[in-house]
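Asker: this one's structure only:
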């Protein structure tokens, strides 16, 4: 009895990353590393960036994914930069100087365990 065709690892990683990007709610952002962690691929932030750079997934909210420091990854003044900032602002996200303000990526487990207590 033939079974379901097996998914190769690259296809699986792509599927998991795209699902994690789609799960970022409107008006919120996540870093490339956070997307990788949510996809079950910790340490694969560059893979997230590569998959998003392909730009072949209609309706994908790619604009909600930023660098870990909250900055837009495109060079300032580029078409991609301007489009990402415009899309984020349309969702009510505060962007100043190419950096999202008032939001941060979710903490890693290490940050939660080892960070100094809040004051």
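Answerer: It's in. In this text, all values refer to a predicted model and were calculated from it rather than measured experimentally.
Asker: contacts, neighbours, all on C-alpha from now
Answerer: OK.
Asker: Are there helices or strands packed against the helix or strand in which residue 53 is found, and which ones?
Answerer: Here residue 53 sits within helix 45-54, counting by DSSP states H and E. In terms of contacts (3 or more C-alpha pairs under 8 Å, 6 or more residues apart in numbering; DSSP states H and E), helix 45-54 is packed against helix 32-38.
Asker: what sits against residue 45?
Answerer: By C-alpha atoms under 8 Å, 6 or more residues apart in numbering, the residues touching residue 45 are 32-36.
Asker: second one coming, line it up with the first:
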């Protein structure tokens, strides 16, 4: 049995004699043309989210779902929230992203972060009590 394993005769799904496809035998997939303005599906979800969040101008806000829809391929708002929660990059304007109803879900993680988000938005000219008034339409970025 051990010799068969070493010879590769017992690889795969437990069926004797089943050999996995070799990479050189698999047909190559053609990739579609890359979309405009630098959206690249080969980038990680983290890189795509950070690139879209950086596009939100100062003094404007957007929702987690809108950021996810602007990524290519699209991501859910939950993924966007997780990426921003774990991003340790100083130049990412995370405070410009909030829930679609204008609430601050970041308070579930730390109430101090909600206060910081409100202060940063106020410094950019956004009314923290009515952030929807300054919503930035990321849909204009999608082809």
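Answerer: Received, thanks. Values in this document were obtained by computation on a predicted structure and should not be read as measured data.
Asker: what's the TM-score here?
Answerer: Scored against TM-score structural alignment, normalised by the length of the first structure, the superposed chains reach a TM-score of 0.71; 98 aligned residues with a C-alpha RMSD of 2.4 Å.
Asker: Buried residues, stretch 52-63 of the first structure. List them.
Answerer: Neighbour-count burial for stretch 52-63 of the first structure flags 52, 61-63 (criterion: 16 or more other C-alpha atoms under 10 Å).
Asker: typo on my end, it should be stretch 123-137 of the second structure
Answerer: Quick answer for stretch 123-137 of the second structure (16+ other C-alpha under 10 Å): 126-128, 131-132, 135-136.
Asker: Repeat that for stretch 15-23 of the first structure.
Answerer: 16-18, 20-22.
Asker: Kindly indicate which of those lies nearest residue 111 of the first structure.
Answerer: Distance to residue 111 of the first structure, by C-alpha to C-alpha, is smallest for residue 20 among the buried residues of stretch 15-23 of the first structure, at 20.9 Å.
Asker: Can you list the residue ranges for helices in the second structure?
Answerer: 2-7, 45-53, 64-70, 77-86, 111-123 (DSSP state H).
Asker: related to what we said a few turns ago, output the buried residues of stretch 123-137 of the second structure as JSON lines; include the columns distance to residue 119 of the second structure.
Answerer: Below are these laid out as JSON lines (distance: C-alpha to C-alpha, whole Å):
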{"residue": "126", "distance to residue 119 of the second structure": "9"}
{"residue": "127", "distance to residue 119 of the second structure": "10"}
{"residue": "128", "distance to residue 119 of the second structure": "8"}
{"residue": "131", "distance to residue 119 of the second structure": "12"}
{"residue": "132", "distance to residue 119 of the second structure": "16"}
{"residue": "135", "distance to residue 119 of the second structure": "17"}
{"residue": "136", "distance to residue 119 of the second structure": "19"}
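Asker: quick check, nearest of the buried residues of stretch 52-63 of the first structure to residue 79 of the first structure?
Answerer: residue 63 (12.7 Å).
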